[in-house]
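[1] What would the 3D arrangement of this be:
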Amino acid sequence: MKPPKLLLLAVFAILSSTIYLLASAVVYRLGFPLDDAWIHQTYARNFAYGEGWSFEAGEPSGGATAPLWTFLLSFGYWLGLDPLFWTFLLGIVFFILVGILTSQVFQHISLSMGWLGLFFLFEWHFVWASVSGMETILAIFLVMAVYVLLQRGKIGWGLAAFLAASVWIRPDLISLSVPVLVGVLVNNRTDPQEILKRGFPYILVGISILAYCLFNLKVSEALFPTTFYAKQAEYMELRSLPLLYRIWQQFSIALVGGGVLLIFGFIYQVFNFLKNKSWQGLAWIGWYLSIATLYAMRLPVTYQHGRYMMPALGVYYLIGLEGSIYLYRRLSQNRSIGRTIARAGLLSWVVLVAAFWILGAKAYARDVQVIETQMVETAKWAEDHLPANSRIAVHDIGAMGYFTNHNIIDLAGLINPEVIPFLRDESRLAEYLDQNDVDYLICFPQWYPALTRDLTVIHVADSAVMQEFGEPPMTIFRWGLNRFIR
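    All right, here's what the predicted structure looks like:
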């Protein structure tokens, strides 16, 4: 791709992300749209300042799901940069790379199709991810990189390196080894010796997985980060919903926005893959379906705009767009009705993408406002007003860990994994808080109705934004000893 086109993609990516940042600044102020981003910041700061891999300085723990992302964030602290600036810069850089990679996918189909990469720079899920402060945009980039390398038949050391890095971003991304394995076999199907030669670089992947497991055993005495276990336990009740309904919930994330009109191209391309026996294409279809099913079975949540599924959305969009191109060409062969339908579909898609890009900016700004008013401001108040030696029980530990120096007990189990077996049992939680001499409880009251009943309220966060959701704001309670939950 020529430099002018690369520059143009970079400009559009920066513009798209900056508009979201401006929206949050206008509505309230700059910040992150979810509390988990502050968890990464806390680990990154402690690591940069020589406190090891810890949430509470000097105490190793496995509460950061994406070690590679956290490591990249730590460079900002080493360089003395503002954490928001460095985090947004990192996110936008990977966002630009996503735009470049996806443009190359469509240039592979036709040189005139490279502009379709702009869709990914205005797809509201991806823009949100680019300025979320989370590893999501890095995961999206990695999936796109693997897709492009397999499309070009480049299955050597570069692809192996991306796959090896994937587990350090998200454990579930190691599933990319399936389409990669298919790529190795498809490109060397008649030569077993060549298959072994091409497969040699993937020793890197095995080494990376082993190192990842040893790292987690070192910091948390488990093979995976504590978040891997805590999140599944927290939302275990959702598994009682019908499986097909849960699977549909995961699939429907891609349909919120311009992706809804790509469903026709996606289905059309599935038939093309089957007809042409495109094993690589079918492997990607299988991967996408498997990821959606995996989350439906183990972590059936769609909050924060479906951020867990966002990396997989890229595959849906790529296949859906590829199929839409071929479908558009086929319909355009009909000079009357077919061409009219094709052009109407294209126009509708562009309008839909633009409309949801705007709606996404509003959603992002509101998300930031909630986190800033409920989590960040509450944490700052606690740091200024609660005794320095206080022990605080918190459900959302991100901002609280970053902005305060209090001893924290994590009700969600990320840094206190011993809570995981009973994190939904309020009676046992009460006993646990008493045993750990907790002084204050900080949470949304509706999350722990029995636990917070009759407790003395010390501080209430700004209630205006929460009134729109019909829920009470973040509250600081004085915890008393020997509580009894009836």
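
[2] hey, let's count contacts and neighbours off CA atoms from now on
    Fine.

[3] Now do stretch 90-103: everything it contacts.
    Contacts with stretch 90-103, where a contact means Cα atoms under 8 Å, 6 or more residues apart in numbering, come from 6, 9-10, 13-14, 17, 113-118, 120-121, 126-127, 129-133, 137-138, 140-141, 144-145, 148, 318.

[4] Ile174 and Ile137, how far apart?
    Ile174 sits 16 Å away from Ile137, going by Cα to Cα, to the nearest Å.

[5] Tell me which of those two has more neighbours.
    Ile137 (29 against 17; other Cα atoms under 10 Å).

[6] quick one: the more buried one and Gln269, what's the gap?
    From Ile137 across to Gln269, the span is 26 Å (Cα to Cα).

[7] thinking again about what came up before, what subset of the contacts of stretch 90-103 is buried?
    Among the contacts of stretch 90-103, those buried by neighbour count (16 or more other Cα atoms under 10 Å) are 9-10, 13-14, 17, 114-118, 120-121, 126-127, 129-133, 137-138, 140-141, 144-145, 148, 318.

[8] contacts for stretch 19-37?
    So stretch 19-37 is contacted by 38, 84, 127-128, 131-134, 304, 361-362, 364-372, 375, 396-399 (Cα under 8 Å, 6+ apart).

[9] In the protein, mark out all the strands, start to finish.
    Taking DSSP state E, the strands of the chain run over residues 54-56, 59-60, 391-394, 407-410, 440-443, 456-460, 475-478.

[10] Out of those, which gets nearest to Gly153?
    Nearest to Gly153, of all these, is strand 54-56, at 40.7 Å by Cα to Cα.

[11] just checking, what packs against the closest one?
    Applying 3 or more Cα pairs under 8 Å, 6 or more residues apart in numbering; DSSP states H and E, one finds that strand 54-56 contacts helix 36-48.

[12] Determine how far the helix it packs on lies from the middle of the whole chain.
    With Cα atoms, centre = their mean, to the nearest Å as the basis, helix 36-48 stands 16 Å off its chain's centre.

[13] swap in stretch 225-240?
    Worked out by Cα atoms, centre = their mean, stretch 225-240 lies 16 Å from the chain centre.

[14] Now it: buried residues?
    225-234, 238-239.

[15] Save the residues you listed as TSV, and put in distance to Ile155 too.
    TSV is the format used below for the buried residues of stretch 225-240 (distance: Cα to Cα, whole Å):
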residue	distance to Ile155
Pro225	29
Thr226	33
Thr227	32
Phe228	30
Tyr229	33
Ala230	36
Lys231	34
Gln232	34
Ala233	38
Glu234	39
Leu238	39
Arg239	38
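
[16] Second input sequence below; structure requested for side-by-side comparison:
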Amino acid sequence: MIVIVASCFYLYKEKTVAGDWGLALDDSWIHMVFSRNLATGHGFSFNPDEPVSGATSPLWVFLMSLVFVLGTSPIWGTKFIGAILFMGSCFFVYRITLDLTSDKYSSFFASVLVALSPYLTWGALSGMETALYTFLSTFGIWVHLKCFRAYGIRRYLPTLIFTLSGLARPECFLLVAFSWIDILIYDLRFRKGAIFTIRSILGYLLHPAIFLVMTAPYFLFNYRTTGSFFPSTFAAKVGSGGLFGALFSGNISAAITTLTVKPLYMLLVSIMVLFKSNPLLVVFFLLGLFVIVKRYASPTAEVLSLILPIATVLYPLGMGVFAHVLSLGQSHRYIHNLFPLFYLISTIGLFSVWRFQTGELVTSKREKRGTTYILGAGALLIVCLLFGKPLFVWIVGLIGPHTALTHLSPRDLEFYWGNLVDSGFGISLMLVVTALSF
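    This next block holds a predicted model:
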């Protein structure tokens, strides 16, 4: 119901501002052209009967082609699909939170935060693939929590769903790897004697086998039409700025930069965006991470998974390695699947405040000593932000020729430094307040 009300308000404002209903970006119309050609028998193409891998989200193109097959309004059909997928994301945020907390109130609260997100509402009604990959990401995480300890075919369901999310947004292929990492961590801790048997090794290899079978048509089509395993949109936006481009060109300096400075930059900017979406949740986000990690350390916990902190922290780092770093797109659409995770983790922290205050969650001397380290890290980060601008300018001047940060003017440097300061002070505040709350 909240999604419907928020969507109606958005559509009202869209009509008021633009004078008519439509789609948000030119990319939305590009997807629609691909979908129309696919539905009318002209193949995966922009110009009819001229195959080209010019759509970053092939799964979204296939899904939208149903709108043309059914003969409904392309604009309203696309918006309807986006709204339904947005509702699905809210539902699975509710289920994930319920599985982790067994508390219906906190689960409802987390889903409401997601439903009220203006960025996600925009994405659902924009005609872009954001609602699809956000839905598949949250659905995949819920399935992962249910199945990562299972035996048999159920253990491979997360790989299947996360691979589909990657076909909706390439960065989501990172979630496939994160799922495997979480499974391996769990097995190393609880199944030490069984992970190096022939049967177990073959079981692990089945994960990448499923991934390759599902993505082979995608990569082969790209190679046939562009001479590269990646779509033309990847070359246009990333080029030699990502890890693959640096390695293929033999540029070791750019590769080192891609593995160090760029991921850190993307992490800070992503955190800044998430914090600005709801500043009141900043402190509770770290508390939520602490609760999840501490629960993992308890052998009596029912859900022993690190997929939430792994995905939230490593996802933007992975984007810095493989993708461009100048921005997160309109309405931060490249990280829309991180917003539900941010709200979910923050909700867990918020509803755990009382347990922190009573000392229930911080019991050992080691944990209390850790709060001192957290406080020190926050203070150190503040000092770096106050006096680190000359170092930032020097680093950008050094790496600029080899990355997507090329040709930045002094005004650009001020803009990006401002982004880093905003995100950095948010992180510092989170660390300091959290440590003091202990």
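
[17] before we move on, back to that, need the winner for burial among the strands of the first structure.
    Compared across those, strand 440-443 shows the largest average neighbour count, a mean of 26 (mean count of other Cα atoms under 10 Å).

[18] What residues in the second structure pair up with it?
    Alignment of strand 440-443 of the first structure against the second structure: no match, by TM-score structural alignment.

[19] Mind checking the strands of the first structure for the one nearest to Phe162 of the first structure?
    strand 54-56 (26.1 Å).

[20] The closest one maps to which residues in the second structure?
    Alignment of strand 54-56 of the first structure against the second structure: residues 45-47, by TM-score structural alignment.

[21] what does that stretch contact?
    Where contact means Cα under 8 Å, 6+ apart, the residues beyond stretch 45-47 of the second structure that reach it are 30, 33-34, 37-38, 51-54.

[22] just stretch 379-393 of the second structure next, same as before
    413, 417, 421, 424-425, 428, 432.

[23] can you list these in JSON lines and add distance to Ser165 of the second structure?
    Putting the contacts of stretch 379-393 of the second structure into JSON lines (distance: Cα to Cα, whole Å) gives the following:
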{"residue": "Leu413", "distance to Ser165 of the second structure": "34"}
{"residue": "Trp417", "distance to Ser165 of the second structure": "32"}
{"residue": "Val421", "distance to Ser165 of the second structure": "32"}
{"residue": "Gly424", "distance to Ser165 of the second structure": "30"}
{"residue": "Phe425", "distance to Ser165 of the second structure": "33"}
{"residue": "Ser428", "distance to Ser165 of the second structure": "33"}
{"residue": "Val432", "distance to Ser165 of the second structure": "36"}
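
[24] Return the member of the residues you listed nearest to Ser270 of the second structure.
    Gly424 (10.9 Å).

[25] In terms of helices and strands, where is the closest one?
    helix 410-437 (DSSP states H and E).

[26] Give me the helices and strands touching that helix, please.
    So helix 410-437 of the second structure, by 3+ Cα pairs under 8 Å, 6+ apart, packs with helix 261-277, helix 282-297, helix 365-387, helix 389-399.

[27] Which positions in it come out as buried?
    413, 416-417, 419-435.

[28] Repeat that for stretch 47-66 of the first structure.
    47-48, 51-57, 60-66.

[29] Then stretch 313-325 of the first structure?
    313-325.

[30] Just give the closest residue to the residue nearest the centre of the first structure, not the sequence neighbours.
    Taking Cα atoms, centre = their mean as the criterion, Thr136 is the residue nearest the geometric centre of the first structure, at 3.5 Å. In space, and not counting its chain neighbours, Thr136 of the first structure is closest to Ala129: 5.9 Å by Cα to Cα, 6 or more residues apart in numbering.

[31] now for Thr226 of the first structure: what does it line up with in the second structure?
    Using TM-score structural alignment, Thr226 of the first structure pairs with Ser232 in the second structure.

[32] oh, I was asking about Leu6 of the first structure
    In the second structure, Leu6 of the first structure lands on no residue (TM-score structural alignment).

[33] ok, now which ones touch Met113 of the first structure?
    The contact partners of Met113 of the first structure, taken as Cα under 8 Å, 6+ apart, are 103, 106-107.

[34] And for the aligned residue in the second structure for Ser112 of the first structure, the neighbour number?
    Using TM-score structural alignment, the partner of Ser112 of the first structure in the second structure is Lys104. Per other Cα under 10 Å, the neighbour tally for Lys104 of the second structure reads 14.

[35] Over to His305 of the first structure?
    His305 of the first structure has 19 nearby residues by other Cα under 10 Å.

[36] Could you check how far whichever residue in the second structure pairs up with it is from Thr434 of the second structure?
    Residue pairing (TM-score structural alignment): His305 of the first structure is matched to Ser331 of the second structure. Ser331 of the second structure is 29 Å from Thr434 of the second structure, where distance means Cα to Cα.

[37] in stretch 206-225 of the first structure, what counts as buried?
    Of the residues in stretch 206-225 of the first structure, those buried (16+ other Cα under 10 Å) are 208-209, 212-217, 219-220, 223-225.

[38] what two of those are the furthest from one another?
    Ser208 and Ser220 (17.9 Å).

[39] my read: Phe403 of the first structure touches Thr378, true?
    No. Taking Cα atoms under 8 Å as the definition, Phe403 of the first structure is not a contact partner of Thr378, at 9.5 Å.

[40] any shared contact partners between those two?
    Counting by Cα under 8 Å, 6+ apart, no residue touches both Phe403 of the first structure and Thr378.

[41] Check what contacts stretch 176-185 of the first structure and list those residues.
    In contact with stretch 176-185 of the first structure (Cα under 8 Å, 6+ apart) are residues 143, 146, 150, 153, 155, 163, 195, 198-199, 279-280, 283-284, 287.

[42] Most neighbours among the residues you listed, please name it.
    In terms of neighbours by other Cα under 10 Å, those top out with Leu163 at 27 neighbours.

[43] if we can go back for a sec, and which of the contacts of stretch 176-185 of the first structure is nearest Ile253 of the first structure?
    Within these, the smallest distance to Ile253 of the first structure is 16.2 Å, found for Trp287 (Cα to Cα).

[44] Under the alignment, what does the closest one map to in the second structure?
    Checking TM-score structural alignment: Trp287 of the first structure goes with Ala311.

[45] List the contacts of that match.
    Ala311 of the second structure touches 175, 178, counting by Cα under 8 Å, 6+ apart.

[46] Break down the stretch 101-250 of the second structure into its helices, ranges please.
    104-115, 118-124, 130-147, 157-168, 173-190, 198-226, 232-237, 243-248 (DSSP state H, counting those that start in this stretch).

[47] Name all residues that make contact with Val368 of the first structure.
    24, 28-34.

[48] ok, and the closest non-adjacent residue to it?
    Nearest to Val368 of the first structure is Pro33, by Cα to Cα, 6+ apart, at 4.1 Å.
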